[in-house]
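got a structure for you, letters missing:
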């Protein structure tokens, strides 16, 4: 089932996602029921507050993240909504509801981008990496390595047998080439996904924030960032974070202006 996301119909995703939230994690059922009831009744701030409490216990639950993002969107907190929904998409990249909700929120942003240069990595990330799960890449990798290993061992055994029997050497067949190429592609995808997850990111939650040349509000302002824009977090200094807009400039902003993206589960 697909949804056309508008503010009156955003709640549709909540009905679909409330059950997975209970099934996936050992969330307090009463608290979850209270949060979803508040969201259904239009008490969006109450729902958002309660969902964020639940997220502090189970931060990688895509249903909770999506519901919280929807609550923030209904409050027109577009920056926070974008950050929460980006987390949901990262955790569950194959789910349609979080991605559709994120697309809806991004379309509502007053400023959708600032001046920047196109970067291959960001294009690759958006078009390829954002659609795959690190968990599934790792899970698929084990049998793939086993398959290629068995093919290689069998090929070596056939060569030894041919040497002993003085027969023609076996040739590398299409199956060997295909398996090795598949393994190389998979490992490349896995490595770049790990690299991407290792780069801290965040979403601007303030309507507008000035980026400074140093971690000090008295330092010169270099440029402005707007709600919903995603930035790379380069380093932190007490209450400040040095960020870079992808393909664009670098500056310091208060941490309070950021929704920090989720770290990988278990990390």
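Ah, there it is. This is a predicted model, so every value here is computed, not measured.

From now on I want contacts and neighbour counts done on CA atoms only, so please keep to that.
Fine.

which residues in this protein form helices?
Along the chain, the segments classed as helices by DSSP state H run 11-24, 29-41, 44-57, 62-74, 78-91, 96-108, 120-127, 134-165, 174-197.

Residue 226: which of the ones you listed is closest?
With Cα to Cα as the criterion, residue 226 lies closest to helix 78-91 of the helices of the chain, at 8.2 Å.

what inclination does the closest one have with respect to helix 96-108?
Interaxial angle, helix 78-91 versus helix 96-108 (axes from the mean of the first three to the mean of the last three Cα atoms, to 10 degrees): 150 degrees.

Report all helices and strands that helix 78-91 contacts.
helix 62-74, helix 96-108, strand 201-204, strand 258-260 (3 or more Cα pairs under 8 Å, 6 or more residues apart in numbering; DSSP states H and E).

Pick the most buried one from those.
helix 62-74 (a mean of 29; mean count of other Cα atoms under 10 Å).

Can you tell me which helices and strands it packs against?
Using 3+ Cα pairs under 8 Å, 6+ apart: helix 62-74 touches helix 11-24, helix 44-57, helix 78-91, helix 96-108.

between the shortest one and helix 11-24, how big is the angle?
For helix 96-108 against helix 11-24, the angle by the same axes, to 10 degrees is 140 degrees.

just checking, what packs against helix 96-108?
helix 62-74, helix 78-91.

can these go into TSV with extra columns for distance to residue 154?
TSV is the format used below for those (distance: least, Cα to Cα, whole Å):
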stretch	distance to residue 154
helix 62-74	43
helix 78-91	38
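
out of those, nearest to residue 120?
helix 78-91 (19.7 Å).

tell me the angle that closest one makes with helix 62-74.
Using the same axes, to 10 degrees: helix 78-91 against helix 62-74 is 160 degrees.

now the angle from helix 78-91 to helix 174-197?
Using the same axes, to 10 degrees: helix 78-91 against helix 174-197 is 150 degrees.

that older thread, can you lay out the helices and strands packed on helix 78-91 as TSV showing distance to residue 147?
Shown next, in TSV, are the helices and strands packed on helix 78-91 (distance: least, Cα to Cα, whole Å):
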stretch	distance to residue 147
helix 62-74	32
helix 96-108	32
strand 201-204	36
strand 258-260	39
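
among the helices and strands packed on helix 96-108, which is nearest residue 18?
That would be helix 62-74 among the helices and strands packed on helix 96-108, by Cα to Cα, at 6.5 Å.

rewinding a little: between the helices and strands packed on helix 78-91, which one is nearest to residue 223?
strand 201-204 (13.6 Å).

before we move on, back to that, among the helices and strands packed on helix 62-74, which is nearest residue 37?
That would be, of these and by Cα to Cα, helix 44-57, which comes in at 7.8 Å.

this is the comparison structure:
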């Protein structure tokens, strides 16, 4: 697979690559359990964030409660040491018919996009869990990193620009994941290469629109609604409030513990 060509728009969107020190640490065989565990948890977090957008901007309270129930078995297993459920059966429950309905065109666009994202992330969650089981890697709860927290600090607190900033932060997290797994590809075994880098590359290819026409379309929609444009124009970085550009500050965030310190 031609990773440089596929990743070109992703690198442009990120502005800077992951530090080599992170790659050197993450590629060590002894860090594979940590890498897979963190990746699995991050897949769930991505699904939770997408579900939160649906609940906040589309669903009413009754629908929101049903959506929470869809993710509860995943959350119980991951965060509360609950039993391991049938993830395949759970995944089939996430579909358009189970989601809130809306006649609002923009709400429908957001809903359709988030449903696809939720299903994709939960499918990846199960894929990573299968890899761990095949390698006899037990699931051990790990602490959260500061990566997403650092991004969320840049999100403005008023609508409608808060949603735009959240979507941009989500795009940054997805793009960085794509770039990092592609960088780790040469040190992954054949089975891992069949799933992780390929999935990341495909995700990155679809993600590239977020830094171009997709983000621009979102910005235009909000401006027509009377919302101010994002500070800094149409660039990819969320507002930095006078600090070091976000893309540079967050490029060094790692997986966990020693890796996360880089």
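Good, I have the coordinates. Because the structure is predicted, anything quoted here is derived from the model rather than measured.

Quantify their similarity with the TM-score.
The TM-score (TM-score structural alignment, normalised by the length of the second structure) is 0.33; 121 aligned residues with a Cα RMSD of 4.6 Å.

these two touch, right, residue 209 of the first structure and residue 224?
Yes - Residue 209 of the first structure lies in contact with residue 224 (Cα atoms under 8 Å); the separation is 5.6 Å.

Those two: which is more packed in?
With neighbours defined as other Cα atoms under 10 Å, residue 209 of the first structure and residue 224 compare such that residue 209 has more, 17 against 14.

what sits against that one?
Counting by Cα atoms under 8 Å, 6 or more residues apart in numbering, residue 209 of the first structure touches 224-226, 253, 257.

let's see 6 Å
224-225 (Cα atoms under 6 Å, 6 or more residues apart in numbering).

And it, how far from residue 140 of the first structure?
For residue 209 of the first structure, the distance to residue 140 of the first structure (Cα to Cα, to the nearest Å) stands at 42 Å.

likewise residue 202 of the first structure?
Residue 202 of the first structure is 29 Å from residue 140 of the first structure, by Cα to Cα.

same question, residue 154 of the first structure
Taking Cα to Cα, one finds residue 154 of the first structure at 22 Å from residue 140 of the first structure.

Residue 88 of the first structure too?
22 Å.

Which one's more surrounded, the two?
residue 88 (28 against 12).

What is the longest strand seen in the first structure packed up against?
In the first structure, with assignment by DSSP state E, the single longest strand is strand 230-237. Judged by 3 or more Cα pairs under 6 Å, 6 or more residues apart in numbering; DSSP states H and E, the packing partners of strand 230-237 of the first structure are strand 201-204, strand 240-244.

for the closest residue to residue 123 of the second structure other than its chain neighbours, helix, strand, or coil?
Excluding its sequence neighbours, the residue lying closest to residue 123 of the second structure (Cα to Cα, 6 or more residues apart in numbering) is residue 91, at 7.0 Å. At residue 91 of the second structure the chain is in helix, as set by DSSP: H, G, I helix; E, B strand; the rest coil.

tally of neighbours for residue 91 of the second structure?
Count around residue 91 of the second structure with other Cα under 10 Å applied: 17.

How much space separates it from residue 111 of the second structure?
17 Å.

Among the helices and strands packed on helix 62-74 of the first structure, show me which one is buried the most.
Of those, helix 78-91 is the most buried (mean count of other Cα under 10 Å), at a mean of 28.

okay, the angle between that helix and helix 134-165?
Using the same axes, to 10 degrees: helix 78-91 of the first structure against helix 134-165 is 30 degrees.

hang on, the earlier thing: generate a markdown table for the helices and strands packed on strand 230-237 of the first structure, with distance to residue 186 of the first structure as supplementary columns.
Shown next, in a markdown table, are those (distance: least, Cα to Cα, whole Å):
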| stretch | distance to residue 186 of the first structure |
| --- | --- |
| strand 201-204 | 24 |
| strand 240-244 | 29 |
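
Of all these, which one is nearest residue 178 of the first structure?
Between these, strand 201-204 lies closest to residue 178 of the first structure; by Cα to Cα that is 35.9 Å.

Which other helices and strands does the helix or strand in which residue 166 of the second structure is found contact?
Element membership for residue 166 of the second structure, per DSSP states H and E: helix 161-184. In terms of contacts (3+ Cα pairs under 6 Å, 6+ apart), helix 161-184 of the second structure is packed against helix 190-207.

For the helix it packs on, buried residues please.
Within helix 190-207 of the second structure, the residues scored as buried using 16 or more other Cα atoms under 10 Å are 193, 196-201, 203-205, 207.

Quick check: the farthest pair among those?
193 and 207 (20.0 Å).

Following element in sequence after the helix or strand hosting residue 33 of the second structure, please.
Element membership for residue 33 of the second structure, per DSSP H and E: helix 32-57. Remark: after helix 32-57 of the second structure, the chain's next helix or strand is helix 61-79, criterion DSSP H and E.

and that following helix with helix 32-57, angle?
170 degrees.

For helix 61-79 of the second structure, could you pull out the residues that count as buried?
For helix 61-79 of the second structure, by 16+ other Cα under 10 Å, it's 63-64, 67, 70-71, 73-75, 78.

Residue 203 of the second structure and residue 215 of the second structure, how far apart?
The value you get for residue 203 of the second structure to residue 215 of the second structure, if Cα to Cα is used, is 16 Å.

Residue 172 of the second structure too?
12 Å.

More neighbours: which of those two?
residue 172 (27 against 20).

Leaving out the residues flanking it, which one is nearest to that one?
Nearest one to residue 172 of the second structure, counting by Cα to Cα, 6+ apart, is residue 14 at 6.9 Å.

okay, now the one you found: neighbour count?
23.

which residues touch residue 204 of the second structure?
residue 178.

same thing but at 8 Å, please
With contact taken as Cα under 8 Å, 6+ apart, residue 204 of the second structure is in contact with 6-7, 10, 174-175, 178.

thinking again about what came up before, closest to residue 56 of the first structure out of the helices and strands packed on helix 78-91 of the first structure?
By Cα to Cα (comparing all of those), the closest turns out to be helix 62-74, at 10.5 Å.

Just the angle for that closest one relative to helix 29-41, thanks.
30 degrees.

ok, and what's touching helix 62-74 of the first structure?
With Cα under 8 Å, 6+ apart as the criterion, helix 62-74 of the first structure contacts 7, 10-11, 13-14, 17-18, 20-21, 39, 44-45, 47-48, 51-52, 54-55, 59, 78, 80-85, 87-89, 91-92, 97-98, 101, 105.

Recalculate using a threshold of 6 Å.
Outside helix 62-74 of the first structure, the residues touching it (Cα under 6 Å, 6+ apart) are 14, 17, 21, 44, 48, 51, 81, 84-85, 88, 98.
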